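Chemist: quick check, what structure comes out for this input:
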Amino acid sequence: MDNQVWARDPKQFFKSLFEAAVAAADPERTIRAFLPQKPKGRTIVIGAGKGAAQMAAAFEKAWDGPLEGAVVTRYGYAAPTERIEVLEASHPVPDQPGLEASARMMSLVENLSEDDLVVALVCGGGSALLPAPAGDLTLEDEIAVNEALLASGAPISAMNTVRKHISRIKGGRLAAAAHPARVVSLVVSDIPGDDPALVSSGPTVPNNATREDALAIIEAYGMKLPERVMQHLQSDAANAPLPDDSCFSRNEVHVIASAARSLEAAAKLAAEQGLKAHILSDSIEGEAREVARVHGAIAREVAVNDRPFQRPALILSGGETTVTITGKGGRGGRNSEFLLGLALEIEGQDGIHAFAADTDGIDGSEDNAGAFADGSTVSRLRAASHDPKVLLARHDSWGAFDAVGDIYAPGPTGTNVNDLRAILIT
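Modeler: Predicted coordinates:
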């Protein structure tokens, strides 16, 4: 790559940062270091997430023994495999094929022995792809819960705490069903803080969260859930097995890719071009427009006063923001909403360019990963007869960036380590 492309073509520079971050989370690069010891018995592969098919393909290439199994991914995210079946289902709202995929996973781990090995390939997106309503709950109940969670503004950790308590497969229950087989979970983390029990609501990884925690989250965010769901959560049947349960005694968990490693890869690429990168955090959460306000203030401070970083500077951050839907929502996702909020903060400021995208390639309701913004974004929107504040208020960030030609749509990446935010100040 040409040296200092960031100075000549910020958009191309941001694209290269995204590619470096995604490459650092490519399962084909990372999975070999975490291969388990071969078992005396069978090797069963299960998995779920938006990058599960790519993880399955990578595992097949790395594993030289017999294996069988299935993974489920989002429609359109499949990858060629030879021995592991790839199923597809709906994301972010569960559907019947997802229900069937959950049943398939449970059937694969039935009647195993202590000589058998289960390898769980888990990445972000599996919560929606593995619906398995507990007790008397229905798929419609789980869909209603999912829609309420997505609109609530709750962080992903809170959402997945609720999800695991209304499921027959989440919260470690899939691993419990595999007992007494050894279960090795290989996890690509899209969770701020990289707690593997929260990735895809932890189908093979338990944690200490309780149904009381789930009820407290529902109350805190004012969620209105079906009465049957609330009755279930108020019963002991909602309790998930805890980490000290003997059924997990032979389990192993490895995080094979994370936002931290991807941010470091992006920072390394910038350094190779003579640009100092500053990673604020790999686990930023909060309302997208509020996170944008803070990032915007830091960027302006650098641009005007050369503090806390001296120009030229690259500010990087990761994590997962949220968007609380108020009224009828528009089109977009958390990264484009962050950028639209940021554009308002840096309006008219020369020398600030910004980028935000979801590393799985899809941000919210549309087919883009994210977008680009700079100090001229707001004026260009107004010149095109759009009011950026109105667009932000109705959560139509996709419409905003589409109007000015700043959408970024690389397509599915095959991995998912949350969001990449980058602000260049020259």
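
Chemist: alpha carbons only for contacts and neighbour counts from here, please
Modeler: Fine.

Chemist: can you report how many residues neighbour the closest residue to Gly76 other than its chain neighbours?
Modeler: The shortest distance from Gly76 to any non-neighbouring residue, by C-alpha to C-alpha, 6 or more residues apart in numbering, is to Glu88 (7.7 Å). Using other C-alpha atoms under 10 Å, Glu88 has 21 other residues around it.

Chemist: residue contacts, Glu88?
Modeler: By C-alpha atoms under 8 Å, 6 or more residues apart in numbering, the residues touching Glu88 are Val72, Thr73, Arg74, Tyr75, Gly76, Tyr77, Ala78, Pro97, Gly98.

Chemist: gap between the fifth one and Asp363?
Modeler: Spelled out, that is Gly76. Separation of Gly76 from Asp363 (C-alpha to C-alpha, to the nearest Å): 15 Å.

Chemist: then Ala134?
Modeler: From Ala134 to Asp363 the distance is 30 Å (C-alpha to C-alpha).

Chemist: what of Asp64?
Modeler: Counting by C-alpha to C-alpha, the gap from Asp64 to Asp363 is 36 Å.

Chemist: likewise for Thr210?
Modeler: 30 Å.

Chemist: more neighbours: which of the two?
Modeler: More crowded of Thr210 and Asp363, by other C-alpha under 10 Å: Asp363, with 25 against 19.

Chemist: so who does the more buried one touch?
Modeler: By C-alpha under 8 Å, 6+ apart, the residues touching Asp363 are Gly332, Gly333, Arg334, Asn335, Ser336, Ala357, Ala369, Gly370.

Chemist: let's see 10 Å
Modeler: Going by C-alpha atoms under 10 Å, 6 or more residues apart in numbering, Asp363 touches 332-337, 356-357, 369-371, 398, 408-409, 419.

Chemist: also this sequence, please, to line up against the first:
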Amino acid sequence: MSLQPARLPEPPRDILHKLMDAALRAADPAVQIPHNMPELPRGKTIVIGAGKASAHMARCFEQCWIAANGRDDIKNRLGGLVVTRYGHAAPCNHIEIVEASHPVPDAAGQQAAGRIFDIASKAGPDDLIVCMISGGGSALLALPAPGITLEDKQAISKALLKSGATISEMNCVRKHLSAIKGGRLALAGAKARMVTYLVSDVPGDDPAIIASGPTVADPTHQKDARAILKRYGIALPASAEKILNDPDFETLKPNHDCFAGNKTIMLSRPQGSLLAAAKVATELGLVPVILGDAIEGESREIAKMHAGIARQVAQHGQPAPKPCVLLSGGETTVTVRGDGGRGGRNAEFMLSLLLQLRDEAGFAALAIDTDGIDGSEDNAGAIMDGESWTKAQTRQIDLADYLDRNDAYSAFEKLNDLIVTGPTLTNVNDFRAILIF
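Modeler: A predicted model of the protein is given here:
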């Protein structure tokens, strides 16, 4: 098997950006909302929700709803409230959009969650509640359980984010300490008919995990949340300990009456983005290999696994011949060491991958968070090719040191290899593409 790079139809970085663009287009919930409109109710249509994509979803729904039912009386019976991350708003004419903090909740999110809960509680049997739920909703829909303060909630969120816990583990804890998650929003709106639109940002696309499942049943128990906290050595304030040991404050299980007749519609999911990118890759003459849409684990370790598969392609033509692109999704995690640096899980994945492949010829890669924000910085992720290692050596950038300090953002900033898209108004989690040629 020849180790010489294969000819590509376009420069590697251009190809990677085309794959990324295809993945983001496929993740846009606006594509599916017009095909999944509910029946017109006799009463009001109340739109509520939370998440990074929720405002965009609400705007699309409003436009489609009015186009299909555009009488003045219908417009006058359309309203509601949706909370999204700062910078992710999409203006609506009839639905109120507010912004709050992510990934650590703030007072704006707490106030919005309380208002959303009240709106749902006041809906009647002739009304329709339409819930727009997407990733990020756990932090944005911050309504702590009785006795737990916002400060308690913030401290627990920060500890979980630094611990390396998976998204399913974090959301298990969150829903058991919340007055609105784990199906409790469905209970609040139980008098009305309810339809939930979902954009999945979780491995496996489990509705109970997306934004901690405010409108769906929860199969987990308080003991599961306690075990997770113990596993990661996270101490709780006394108020949270009390809630986690109160059998009367369990989340709502599938047999609860409040879920009867409710409908859940999945609009976008990670697999759809991977398939869209694979289609473009095939059109460009590349062999796409989808490694999985639900990959979890420590970012730097997942990068080592991807690097091993990439070398196998380059050296042995397995599991596919060159030119090939490895595609994957899911949500990796970062265990922050010490004070840590700047950067999210995708930049850390890319930095580890760059250290693994170093100056080997015939590789280029990209990794982003599909919401446009990797962690808490302004980048979606990072990109690299054969020149990246050379630039690092020439500029005397110690990449291993940056990785040790969880400072991948700064490393790629120095290399001018950050990817900045701005908020994409969707969120199907990580998208990774490794080109082998």
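
Chemist: superposed, what's their TM-score?
Modeler: Scored against TM-score structural alignment, normalised by the length of the first structure, the superposed chains reach a TM-score of 0.97; 423 aligned residues with a C-alpha RMSD of 1.4 Å.

Chemist: about what we covered before: looking at the contacts of Asp363 of the first structure, which are in strands?
Modeler: Ala356, Ala357, Gly370, Ala371, Tyr408, Asp419 (DSSP state E).

Chemist: can you put the contacts of Glu88 of the first structure in CSV and add secondary structure and neighbour count?
Modeler: CSV is the format used below for the contacts of Glu88 of the first structure (DSSP: H, G, I helix; E, B strand; the rest coil; neighbours: other C-alpha atoms under 10 Å):
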residue, secondary structure, neighbour count
Val72, strand, 34
Thr73, strand, 32
Arg74, strand, 24
Tyr75, coil, 13
Gly76, coil, 12
Tyr77, coil, 22
Ala78, coil, 21
Pro97, helix, 17
Gly98, helix, 26
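
Chemist: is the counterpart of Ile295 of the second structure in the first structure within a helix or a strand, and which one?
Modeler: Aligning on TM-score structural alignment places Ile295 of the second structure opposite Ile284 in the first structure. Assigned by DSSP states H and E, Ile284 of the first structure belongs to strand 276-287.

Chemist: quick one: distance of that strand to the chain centre.
Modeler: 15 Å (C-alpha atoms, centre = their mean, to the nearest Å).

Chemist: next, the angle from the helix or strand that that strand is followed by to strand 276-287.
Modeler: Heading C-terminal from strand 276-287 of the first structure, the first helix or strand you meet, by DSSP H and E, is helix 288-305. Inter-element angle recorded for helix 288-305 of the first structure and strand 276-287: 150 degrees (by axes from the mean of the first three to the mean of the last three C-alpha atoms, to 10 degrees).

Chemist: report the mean deviation for helix 288-305 of the first structure after fitting onto the second structure.
Modeler: Average distance, helix 288-305 of the first structure versus aligned residues of the second structure after superposition (mean C-alpha distance after the TM-score superposition for the first structure): 0.7 Å.

Chemist: of all the residues in that helix, which ones are buried?
Modeler: Within helix 288-305 of the first structure, the residues that qualify as buried are 288-293, 295-296, 298-300, 302-303, counting by 16 or more other C-alpha atoms under 10 Å.

Chemist: and what of stretch 333-348 of the second structure?
Modeler: Thr333, Val334, Thr335, Val336, Gly341, Arg342, Gly343, Gly344, Arg345, Asn346, Ala347, Glu348.

Chemist: for that stretch, grab the matching residue range in the first structure.
Modeler: Stretch 333-348 of the second structure maps onto residues 322-337 of the first structure, going by TM-score structural alignment.

Chemist: then stretch 209-221 of the second structure?
Modeler: Residue span in the first structure matched to stretch 209-221 of the second structure, by TM-score structural alignment: 198-210.

Chemist: run the chain-centre distance for that stretch.
Modeler: In terms of C-alpha atoms, centre = their mean, the gap separating the centre of stretch 198-210 of the first structure from the centre of its chain is 15 Å.

Chemist: buried residues in it, which are they?
Modeler: Leu198, Val199, Ser200, Ser201, Gly202, Pro203, Thr204, Val205, Pro206, Asn207, Ala209, Thr210.

Chemist: quick check, nearest of the contacts of Asp363 of the first structure to Ser185 of the first structure?
Modeler: Set against Ser185 of the first structure, the nearest of the contacts of Asp363 of the first structure by C-alpha to C-alpha is Asp419 (22.8 Å).

Chemist: okay, now the closest one: neighbour count?
Modeler: 31.

Chemist: show me what it lines up with in the second structure.
Modeler: Aligned partner of Asp419 of the first structure by TM-score structural alignment: Asp430.

Chemist: likewise for Arg168 of the first structure?
Modeler: Alignment note (TM-score structural alignment): Arg168 of the first structure maps to Ala179 of the second structure.

Chemist: my read: that match touches Ser212, true?
Modeler: No. Using C-alpha atoms under 10 Å, Ala179 of the second structure is not in contact with Ser212, being 11.5 Å away.

Chemist: from Gln111 of the second structure, how far off is whichever residue in the second structure pairs up with Glu147 of the first structure?
Modeler: For Glu147 of the first structure, the aligned position in the second structure is Lys158, judged by TM-score structural alignment. Counting by C-alpha to C-alpha, the gap from Lys158 of the second structure to Gln111 of the second structure is 20 Å.

Chemist: and these two? Which one has more around it.
Modeler: Per other C-alpha under 10 Å, whichever of Lys158 of the second structure and Gln111 has more neighbours is Gln111, with 16 against 13.

Chemist: and Arg394 of the first structure, what pairs with it in the second structure?
Modeler: Checking TM-score structural alignment: Arg394 of the first structure goes with Arg405.

Chemist: could you verify my assumption that that match touches Arg337?
Modeler: Yes. Using C-alpha under 10 Å, Arg405 of the second structure is in contact with Arg337, at 6.7 Å.

Chemist: tell me where the stretch 151-300 of the second structure has strands.
Modeler: Along the stretch 151-300 of the second structure, counting by DSSP state E, counting those that start in this stretch, strands occupy 193-199, 263-268, 287-298.

Chemist: quickly compare the ones you listed and say which is most buried.
Modeler: Comparing these by mean neighbour count (mean count of other C-alpha atoms under 10 Å), strand 193-199 ranks first with a mean of 25.

Chemist: find me the equivalent region of it in the first structure.
Modeler: Using TM-score structural alignment, strand 193-199 of the second structure pairs with 182-188 in the first structure.
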